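In: here is a sequence together with a model predicted from it:
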Amino acid sequence: MKSLEERYLERLSELYPTIAAASTEVINLEAILNLPKGTENFLTDIHGEYEAFNHVLKNGSGSVRRKIDDVFGNTLSRKDKQTLATLIYYPEEKMRLILQDEENVEDWYKITLYRLIEVARRASSKYTRSKVRKALPKEFAYVLEELLIERGDDQDKESYYDSIIATIIRVGRAREFIVALSELIQRLVIDHLHIVGDIYDRGPGPHLILDKLMNYHSVDIQWGNHDVVWMGAAAGQIGCICNVIRICARYGNMDILEDGYGINMLPLATYAVNTYDGDPCTCFSLKGNNTNDPKEKEINLKIHKAVSILQWKAEGQIIMRHPEFHMENRNLLHRVNFETGTIDLDGKTYKMLDMNFPTVDPKNPYAFTPQEAEIIDRLQHAFMSCEKLQQHMKFLLAKGSLYKVYNDNLLYHGCVPLNPDGSFRKVSIYGETYQGRALFDALENWIRKGFVSLDKKEREMGRDIMWWIWLNPDSPLFGKTKMATFERYYLAEKETHEEKKTPYYTLYEKEEVVDNILREFGLNPVGAHIINGHVPVKTKNGESPIKCGGKLLVIDGGFSRAYQKETGIAGYTLIYNSYGLILAAHDPFESTEAAIVNESDIHSDRMVVARVARRKRVADTDTGKDLQEKIADLEKLLEAYRSGHIAEKFTK
């Protein structure tokens, strides 16, 4: 019987049937190892802000502007550079504006095409010809390859290049060629994109962000707590569904559900209006609003209150169904004294701000009324049968995970549960105890079971664990002692609203703790980093995103408009190129229209977090390690060919 290695080499010989073929591939791979590493871009806590996200994606967190500066230096004015950058971001829209006032259109086309070709050449310079070829739009692939790969300073071909440009203009394809070049530059400045959690909630366009990511050339996603609650909702978990609708209502984003996903909210709206007729719902004021219609605003307030009550009932049932979750202290409806209008919490009595609970039975407060049960069934069916939502969830499952180790960086959204002494906290999940990396692995396994397990009970357990991840103090995606939603709505006393952070957030400045986390996930603390999101960095208060001397980076700086008053900025992004790690702090994004008309790019303050002593090559990356293993396999194949153990295939 042949050994495993022999069978593997025989399979490999089918791909490389001759000594020449295997040798050529070794030469190609060795050459690739010596190219500069591709640029990685890290974004987190996008929270539905599609326009700002789309702009940062188009400008590569400032990478496009850096390429323009590299190419043109002082030979172009600041104004011309900004116009060129805006053209690359929004080629069709910007070109339309420019050509309205341009007297000599042919000259503008010629100058612009030459400038874009130079920027595209610089952006493609660190990639193989094969990789660039794959990125080229099919319509212009041959011509673009000629212009980009060949050197334009070759005097023998100068007239050849001039002729190509002149012909592009003469045949009326300059517009389309400029769009193709601009999109190619956007594609080449970022080799790989990392989304470190929280695509959903607060902002109006998470569905648009998912659509964009599904077409992105290379991306991975680390799920955030707001992503997991949507995943739970898509899987049919009632507590998650209610949380998703409540947050949409609170931020005035019901359009996400109705227009973005086509989920019918009319039954819930009708129920809410009838149940809370005459109730001003003052405790359920909206944090955002997409309408000036008083009637629509009133309906949203009532939906907000109705689904909140449904949420607390659903969560109460989950908690009673799973005593092993140890969340009895978050069941609060039965603590309300409906006669005195008060509630007892932690030995104190507080006055409730609202006592209109027409659907709550004080003797059985967590039971749904028949009408509520019907609403819940319809919502569950709507979420589970929504084709677009399920498509987005499949993408999140395929490209996502709770953490990722990539090129000596550990990426996760929230935290690693720790004890006050810095040791890994032991967490019980369905009777099994986990800590550190094993906890992440177990939870991710349960999330996937919630979607695909053939065992009905196991699938339900997986769905319930998604709700647990959303708000349990031991969850690595939550990191607080409680989610005080009920208290924030119903009690005036600020002391009841406090959500204390878990020990991770006081210990992540300690090097021994961070080093221990890195080792737990298989990384050498020397040169490795943790990339973290979840908790907004309040830059205006002097807080720094750089923790533990640069070993841990918190890059949530307020992409969401709802956070920007707290943070003072509009988010951090991180760039990891062949020279090191660069952190960019972005000013708020005004609008796409302003970016096009006024050329108001997002201003970014940049700081170098870590600069490498020697420029990083592909050989220094995870991809490089895979290529080195492939080279070793090919060299074994060559040895087998030359020793006669495997015969070369006959090829014509």
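Out: Great, that's in hand. Because the structure is predicted, anything quoted here is derived from the model rather than measured.
In: every contact and neighbour count from this point should use C-alpha atoms.
Out: OK.
In: give me the residue at the spatial middle of this protein.
Out: By CA atoms, centre = their mean, the chain has its centre lying nearest to residue 195, at 2.9 Å.
In: can you tell me how far it sits from residue 59?
Out: Using CA to CA, to the nearest Å, residue 195 is found at 16 Å from residue 59.
In: residue 302 now?
Out: Separation of residue 302 from residue 59 (CA to CA): 41 Å.
In: the more surrounded of those two?
Out: Neighbour totals were compared for residue 302 and residue 59, and residue 302 leads with 30 against 23 (other CA atoms under 10 Å).
In: residue contacts, that one?
Out: Taking CA atoms under 8 Å, 6 or more residues apart in numbering, we find residue 302 in contact with 269, 272-273, 276, 279, 281.
In: for the residues you listed, which one is nearest residue 647?
Out: Nearest to residue 647, judged by CA to CA, of the contacts of residue 302 is residue 269 at 72.8 Å.
In: name the nearest residue to that closest one, sequence neighbours excluded.
Out: Spatial nearest neighbour of residue 269, excluding adjacent residues (CA to CA, 6 or more residues apart in numbering): residue 303 at 5.8 Å.
In: so how many other residues sit close to the one you found?
Out: When neighbours are defined as other CA under 10 Å, residue 303 has 28 of them.
In: report the contact partners of it.
Out: Residue 303 neighbours (CA under 8 Å, 6+ apart): 246, 249, 268-269, 272-273.
In: just residue 410 next, same as before
Out: 403-404, 518, 521, 528-531.
In: quick check: residue 62 vs residue 186, distance?
Out: Taking CA to CA as the measure, residue 62 and residue 186 are separated by 11 Å.
In: mind checking which of these two has more residues around it?
Out: Ranked by neighbour count (other CA under 10 Å), residue 62 and residue 186 place residue 62 first, with 23 against 20.
In: turn the contacts of residue 303 into CSV, columns for secondary structure, neighbour count and distance to residue 163.
Out: Listed next are those as CSV, based on DSSP: H, G, I helix; E, B strand; the rest coil; neighbours: other CA atoms under 10 Å; distance: CA to CA, whole Å:
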residue, secondary structure, neighbour count, distance to residue 163
246, helix, 25, 61
249, helix, 31, 59
268, helix, 20, 64
269, helix, 18, 64
272, helix, 20, 68
273, helix, 18, 69
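In: tell me which element residue 295 is part of?
Out: helix 294-321 (DSSP states H and E).
In: give me the buried positions along that helix.
Out: Using 16 or more other CA atoms under 10 Å as the test for burial, helix 294-321 gives 297-319.
In: how about the strands in the stretch 51-200 of the chain?
Out: Secondary structure of the stretch 51-200 of the chain (DSSP state E, counting those that start in this stretch): strands at 192-195.
In: then the stretch 551-652 of the chain?
Out: Secondary structure of the stretch 551-652 of the chain (DSSP E, counting those that start in this stretch): strands at 552-554, 572-577, 580-586, 604-611.
In: which one of the ones you listed is the most hemmed in?
Out: The highest average neighbour count among the strands of the stretch 551-652 of the chain, using mean count of other CA atoms under 10 Å, belongs to strand 572-577 at a mean of 24.
In: alongside the first one, take a look at this:
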Amino acid sequence: MVVEKEKYLSLLSKEYPTIAETVTEIINLEAIMNLPKATEHFISDLHGEYEAVQHVLRNGSGNIKEKIKEIFQGRLSTKEMNQLATIVYYPNKKISLIVSELETPEEIEEFYMLTTTRITELCAFVVSKYTRSKVRKSLPPDYAYIIEELLFKDNTTSNKDDYYDKIIKTVISLDRGKQLIVAFAYVIQRLVVDHIHVVGDIYDRGPAPDKIIDTLMDGHELDIQWGNHDVLWMGAASGSPACMANVIRISARYNNLEIIEDAYGISLRSLMLFSEMNYPEDRYQPFLPKIDPDSEEKIYPEEIRQIAKMNQAISIIQFKLEGQIIQRQPEFNMTERLLLDKINHDKGTITIDGKDYPLICDYFPTIDPANPYELTKEEEIVVARLTEGFLNSERLHKHIQFLYSKGSMYLTYNDNLLFHGCVPLNEDLSFMEMTINKKNYKGKALLDKYEDILRKGYLNRHRGLSYQRYLDYIWYQWEGEASSLFGKDKMTTFERLYVSDKTTHKEKKNTYYKERDNLQVCNQILEEFGLDPQKGHIVNGHTPVQERHGEDPLKADGKLIVIDGGFSKAYQPTTGLAGYTLLYNSYGMQLVSHQPFTSVEDAVANEIDIVSTRRIVDKELKRKLVRETDVGARLTNRVNDLQDLLEAYQDGILVERIKK
């Protein structure tokens, strides 16, 4: 151990080669640990709703407007504060609109002077809890010097007032006033929250998950807890035909096939031709896509018919592929989900749990009753081509690799436990077990094993059938009973498409969802993941909160927080709102509920912000410092190492490297 320590200190000395540099860094880190804890921003279930998600990220769940009020209340009117907020959210569009309405050069100059002064003051307030070094790293290179000069000006003396005024006036005279304000706006957006937690489900339902990921890749420090819809896309990118079929079916269902074809460049031509050839009859009513009534894009009846047929074709392929997995993986205990062999083709019925039900659609041209789970030769070709497309989409893999690099099944962070769905429980409240390779896993160990499988499945995606088992387990995360991401006894996709009797559509939720309002259960889960129940919280997404029907997102006296309020438009009629987010700063936790977002155009032109309501979840008795966080723990370890390095220099064990 002594030798290893000396080796480590020798390596550390290359970064801090002198006593002076070592002492400086110790002082710097100790100072940082006495700053207020930075703001964490929790969001979940984004479901491709790019514009609404982007707005919430831009306004920091209403945090920017709160800071504007804190600084300018009594100094600016409500209209002026709203205008400043909109400039921060959408600086390019809002400034262009304002300037276009001004009549003289003098008015334009006055606007730029006034706005630059105000946004500088706002930015200085936002960055006040950070070190200069951290702020400097967040500045856009083109305007870093100017912004830094204005942010850190000396307010105790008026000797340099003319100097600062001249900077702003010169920028404006050179026709760069707009660019400077835009730069300030992006610094504010970047630093109004320090860290984002995305608690799952970026993909599916909405039109632009790819744009959301591009935004996340280009912004804040963040982490992602994978959701069931994310894992479906991760499985498709890993080469799982069953995951791929589900991805296409859901995209067709929500009229979002453009995500696959345009955003990721994956051709669906083979599926389109196959569906036209094999499903010529107009018997596709259950497969009609959901059309967004607010969409301005015109969709023609022929296009709707084509999407429905593609949905019909890929659904049958999906059921066949899933049946094959269930047959070769007895550990999944899913034989009751083998339904294609329960179809009575002569009578047009299906037997489920010993009872016969009439089928809405009894047209199955590609199913062989003698071998219902076998793909036809044509279906095999379609599956091969589609799978190849998912395996070779460069942009898709850029996004999936980002999900893997920033993501995990769960996260413990600053005493809180974050996961998308549930920790599967039995009815007696014990942790549900899953047998994998003849070994039983439960609780934290089960989620760790699932993550290991997901990573190995993706890393070995080009090894073919030798890694089929990993792909099967990735699909199991989508609809397996012991999956922490699914959390139900079964997924009744077939019944919802083919059987009108809604009693067959029921999916029993895992015991976790009935008991998550139980403080004892929440404490049990926190302890399982090594957290102190007295300090910790559980943060979940996955299940839309039925606020319209009186459901409370705070469970177990605030110990568990559900932040899926429904960004997805498909959920909003049921939930009655458009999303929950959570803020955790040095003063405590606040739950923020949001009303539906209208449009960027409305936000810019009419300064219509998302109406957000804040609710205190947990209030710190004293303001929390960086020292008391996970970052503080890492910095403390760093300081201890630097103190050991300092002693090594002082004791002559290591020699300073004095620069010439």
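Out: Perfect, thanks for sending it. Worth saying up front: this structure is predicted, and the values here are computed from it rather than measured.
In: still on that earlier bit, buried ones among the contacts of residue 410 of structure 1?
Out: Among the contacts of residue 410 of structure 1, the ones that count as buried by 16+ other CA under 10 Å are 403-404, 518, 528-531.
In: strands - which of these land there?
Out: Judged by DSSP state E, these include 403-404, 529-531 as members of strands.
In: now do the contacts for the alignment partner in structure 1 of residue 561 of structure 2.
Out: Mapped onto structure 1 by TM-score structural alignment, residue 561 of structure 2 lines up with residue 553. By CA under 8 Å, 6+ apart, the contact set of residue 553 of structure 1 is 529-532, 545-547.
In: of those, which pair is most distant in space?
Out: The largest separation in those, counting by CA to CA, is between 529 and 545 at 12.9 Å.
In: show the contacting residues for the counterpart of residue 164 of structure 2 in structure 1.
Out: Following TM-score structural alignment, the counterpart assigned to residue 164 of structure 2 within structure 1 is residue 161. Applying CA under 8 Å, 6+ apart to residue 161 of structure 1 gives the contacts 147, 152.
In: try it again at 7 Å.
Out: The contact partners of residue 161 of structure 1, taken as CA atoms under 7 Å, 6 or more residues apart in numbering, are residue 147.
In: let me know the closest of the contacts of residue 410 of structure 1 to residue 617 of structure 1.
Out: Of all the contacts of residue 410 of structure 1, residue 528 has the smallest distance to residue 617 of structure 1: 16.4 Å, by CA to CA.
In: if I read this right, that closest one contacts residue 407, doesn't it?
Out: No - using CA atoms under 7 Å, residue 528 of structure 1 makes no contact with residue 407, being 8.5 Å away.
In: residue in structure 1 matching residue 547 of structure 2?
Out: Alignment note: residue 547 of structure 2 maps to residue 539 in structure 1; criterion TM-score structural alignment.
In: contacts only, for the closest residue to its match other than its chain neighbours.
Out: Spatial nearest neighbour of residue 539 of structure 1, chain neighbours left out: residue 567 (5.3 Å); criterion: CA to CA, 6+ apart. Listed by CA under 7 Å, 6+ apart, the contact set of residue 567 of structure 1 reads 536-540, 557-558.
In: that older thread, any idea how far the match of residue 547 of structure 2 is from residue 411 of structure 1?
Out: Relative to residue 411 of structure 1, residue 539 of structure 1 is positioned 22 Å away (CA to CA).
In: compare the two (neighbour count), which wins?
Out: With neighbours defined as other CA under 10 Å, residue 539 of structure 1 and residue 411 compare such that residue 411 has more, 25 against 18.
In: give the aligned equivalent of that one in structure 2.
Out: Using TM-score structural alignment as the criterion, residue 411 of structure 1 maps onto residue 418 of structure 2.
In: the host helix or strand of that match against structure 1, how far on average?
Out: Following DSSP H and E, one finds residue 418 of structure 2 within strand 416-419. Here the mean offset of strand 416-419 of structure 2 against structure 1 after fitting is 0.5 Å, by mean CA distance after the TM-score superposition for structure 1.
In: tell me the residues of structure 1 aligned with the helix or strand following that strand.
Out: Once the chain leaves strand 416-419 of structure 2, the next helix or strand it forms, by DSSP H and E, is strand 433-436. The alignment of strand 433-436 of structure 2 onto structure 1 (TM-score structural alignment) covers residues 426-429.
In: equivalent analysis for stretch 587-595 of structure 2, please.
Out: Going by TM-score structural alignment: stretch 587-595 of structure 2 matches residues 579-587.
In: give me the contacts around that stretch.
Out: So stretch 579-587 of structure 1 is contacted by 569-576, 602-612, 615-616 (CA under 7 Å, 6+ apart).
In: let's see it at 8 Å
Out: 61, 557, 569-576, 602-612, 614-616.
In: what distance separates that stretch from the centre of its chain?
Out: From the chain centre to the centre of stretch 579-587 of structure 1 is a distance of 17 Å (CA atoms, centre = their mean, to the nearest Å).
In: all helices for the stretch 1-150 of structure 1, in order.
Out: For the stretch 1-150 of structure 1, the helices defined by DSSP state H, counting those that start in this stretch occupy 4-15, 19-33, 50-59, 63-72, 78-89, 91-101, 105-124, 129-135, 141-149.
In: nearest approach to residue 289 of structure 1 belongs to which of these?
Out: Nearest to residue 289 of structure 1, of the helices of the stretch 1-150 of structure 1 and by CA to CA, is helix 50-59 at 16.7 Å.
In: ranges for the strands of the stretch 201-350 of structure 2?
Out: Under DSSP E, counting those that start in this stretch, the stretch 201-350 of structure 2 gives strands at 221-225, 343-344, 349-352.
In: and those strands as TSV, adding distance to residue 11 of structure 2 and mean neighbour count?
Out: Converted to TSV, these look like this (distance: least, CA to CA, whole Å; neighbours: other CA atoms under 10 Å):
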stretch	distance to residue 11 of structure 2	mean neighbour count
strand 221-225	27	21
strand 343-344	68	19
strand 349-352	66	18
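In: can I get those strands in TSV including distance to residue 72 of structure 2?
Out: What follows is those, written out as TSV (distance: least, CA to CA, whole Å):
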stretch	distance to residue 72 of structure 2
strand 221-225	29
strand 343-344	69
strand 349-352	65
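In: ok, which of those strands comes nearest residue 390 of structure 2?
Out: Judged by CA to CA, the one of the strands of the stretch 201-350 of structure 2 that comes nearest to residue 390 of structure 2 is strand 221-225, at 22.0 Å.
In: so the closest one matches what in structure 1?
Out: The counterpart of strand 221-225 of structure 2 in structure 1, using TM-score structural alignment, spans residues 218-222.
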